[in-house]
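Novice: Need coordinates for the following:
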Amino acid sequence: MKLKNIAKASLALGILTTGIITTTAQPVKANSTISVISNGTKELSEYYKGPYFEYKNQSGYKEREGTVSFIQNMQQTDVTLTGSEKIQFNNDDEVSNVDVFVVRENTDRSGLTKSIGGITKTNTQNHKDYVKNVGLNVTKKIDNNASKMTSNPYNINKEEISLKELDFKLRKQLIDNHDLYKTEPKNSKIRVVMENGDYYTFELNKKLQEHRMGDVIDGTKIKEINVELN
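Specialist: Below you'll find the predicted structure:
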């Protein structure tokens, strides 16, 4: 029996057994800022404060063109392929040995979770603590004449990592530790610098573009991560 049919049968059995697929509501944190911020910035804050899920060493099947479906804990997640993963996985009816980084996008009441990008190959080696440890350097503007810089280690846990996962986790950390989105982000940005001098930029005044969510980079070749908060 194909993986697609096995997965659907398992999902159907789970629904018949439990009667309903449940999801856990996430607590909403109170916004302590007294600054007036735009609706766009509020939406960014809510999105990046939201939950994410990480599934390791998964197998999935193509429900339709450009979408891979995974069944985890009797719940189906449909991932839209974008970026480099669209080229890598689009010709396969089934995918295996992959990790999936999931952020819910437009999930409806059916219990079906929809996500975009975030599929990477599972690590080929066992790593004791992390794949690589790099510097996370945050420069925060205090006023027109002064800035404050802090540097901390940041663990990269995947040999291959999607821009979606990097962007989401870094912004969540900046929200928790550096008050990102308490004020307007203006031209604030994250820059992921590679060992060969290439870099990837995330503009913090907008959500990561969907066509970049499936782009994958070599986590072992990241040199440092620099953040400018204005």
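Novice: going forward, measure contacts and count neighbours with C-alpha atoms only.
Specialist: Fine.
Novice: Residue 200 contacts residue 191, correct?
Specialist: Yes - checked against Cα atoms under 8 Å, the pair residue 200 and residue 191 is within contact range at 5.6 Å.
Novice: On the three-state scheme, the residue nearest in space to the middle of the chain is what?
Specialist: Compute the mean C-alpha point of the chain, and by Cα atoms, centre = their mean the closest residue is residue 165, 3.0 Å away. Three-state call for residue 165 (DSSP: H, G, I helix; E, B strand; the rest coil): helix.
Novice: Would you quantify the distance from it to residue 172?
Specialist: 11 Å (Cα to Cα, to the nearest Å).
Novice: want to put them side by side, so please do this one too:
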Amino acid sequence: MKKNITNKIVLSTALLLLGTTSTQPPKAPISFSSEAKAYNISENETNINELIKYYTQPNLSFSGKWLWQNPNGTIHATLQTWVWYTHIQVFGPESWGNINQLRDKYVDIFGTKDEDTIEGYWTYDETFTGGVTPAATSSDKPYKLFLKYKDKQQTMIGGLEFYQGNKPVITLKELDFRVRQTLIKNKKLYNGEFNKGQIRITGGGNHYTIDLSKKLKLTDTNRYVKNPRHAEIEVILEKSH
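Specialist: Take a look at the predicted model:
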């Protein structure tokens, strides 16, 4: 009799533990960056301190994620099945055209948080703008990208590496962010008198100009730099006064 009671206690304890385990929400993804707070600014923001904060915040990069569209038309990607998702905001006809070619396909994503992570009972949701490209494959050879910088008077001339990877195309969002972050960290931009200028992207069939005095336009965030290994990136720095 005593043995039966003991067995029942053990069985009840096991069932209780099993039930407790099965109702616990999944842990945050291993690569989940919950500590990174969102820092978003207007595309017309010209305050230097705000631009520095925006372009030096942590970014998130993902490879081979599934892109899909909700019935209401919004674009999303699954970062980790059943747990981690992102809403991709898209602006402008060219950016939408690129996104429409990627629906229900695997993609690479370069993101900065537009909003803090929304934590549900089972899920985590991010909000990014643009930054989506076709998923790179093993047949895409790796390459490096360098920028050349100078001021109008050519008193300051140099070059810096800002990208290593194998993406077949790169969004203007990623290129703009990496170029500015590299210049800021090397004290070439938004440091002292050089707070304006342009990023000029030519070669490989590209003709883009980005204004350094403000944030990248939302309509440019998912436009592509084609043939990036053949692109030439030149930064012209200008004094504020």
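Novice: quick revisit: in structure 2, what residue corresponds to the residue nearest to the centre of structure 1?
Specialist: Correspondence of residue 165 of structure 1 to structure 2, assessed by TM-score structural alignment: residue 174.
Novice: I'd say its match and residue 130 touch.
Specialist: No - contact criterion Cα under 8 Å: residue 174 of structure 2 and residue 130 do not qualify, at 9.0 Å.
Novice: Could you name every residue contacting both of these two?
Specialist: 110, 111 (Cα atoms under 8 Å, 6 or more residues apart in numbering).
Novice: so how far is residue 27 of structure 2 from residue 160 of structure 2?
Specialist: Going from residue 160 of structure 2 to residue 27 of structure 2 by Cα to Cα gives 39 Å.
Novice: Between those two, which has more neighbouring residues?
Specialist: Neighbour totals were compared for residue 160 of structure 2 and residue 27, and residue 160 leads with 14 against 10 (other Cα atoms under 10 Å).
Novice: what's the helix or strand for the more buried one?
Specialist: strand 157-165 (DSSP states H and E).
Novice: Please apply the same query to residue 179 of structure 2.
Specialist: helix 172-185.
Novice: Mean per-residue distance, that helix versus structure 1.
Specialist: On superposition with structure 1, the mean distance recorded for helix 172-185 of structure 2 (mean Cα distance after the TM-score superposition for structure 1) is 0.6 Å.
Novice: Only the buried residues of the helix or strand just after that helix, if you could.
Specialist: Downstream of helix 172-185 of structure 2, the next assigned helix or strand under DSSP H and E is strand 194-203. The neighbour-count check on strand 194-203 of structure 2 (16 or more other Cα atoms under 10 Å) flags 194, 195, 196, 197, 198, 199, 200, 201, 202 as buried.
Novice: ok, now which ones touch the fifth one?
Specialist: Contact analysis of residue 198 of structure 2 by Cα under 8 Å, 6+ apart lists 209, 210, 211, 212, 235, 236, 237.
Novice: what about residue 155 of structure 1, how many residues close to it?
Specialist: Neighbours around residue 155 of structure 1, by other Cα under 10 Å: 15.
Novice: so what's it up against?
Specialist: 130, 131, 132, 133, 134.
Novice: Help me confirm that residue 161 of structure 1 comes into contact with residue 120.
Specialist: Yes - at 6.3 Å, residue 161 of structure 1 counts as touching residue 120 under the criterion of Cα under 8 Å.
Novice: Skipping its backbone neighbours, what lies nearest the aligned partner of residue 201 of structure 2 in structure 1 in space?
Specialist: Here residue 201 of structure 2 is matched to residue 192 in structure 1, going by TM-score structural alignment. In space, not counting the residues next to it along the chain, residue 192 of structure 1 is nearest to residue 225; the distance is 4.6 Å by Cα to Cα, 6 or more residues apart in numbering.
Novice: give me every residue that touches the counterpart of residue 107 of structure 2 in structure 1.
Specialist: When structure 1 is aligned by TM-score structural alignment, residue 107 of structure 2 is paired with residue 98. Residues in contact with residue 98 of structure 1 (Cα under 8 Å, 6+ apart) are 56, 57, 58, 59, 119, 120, 121, 122.
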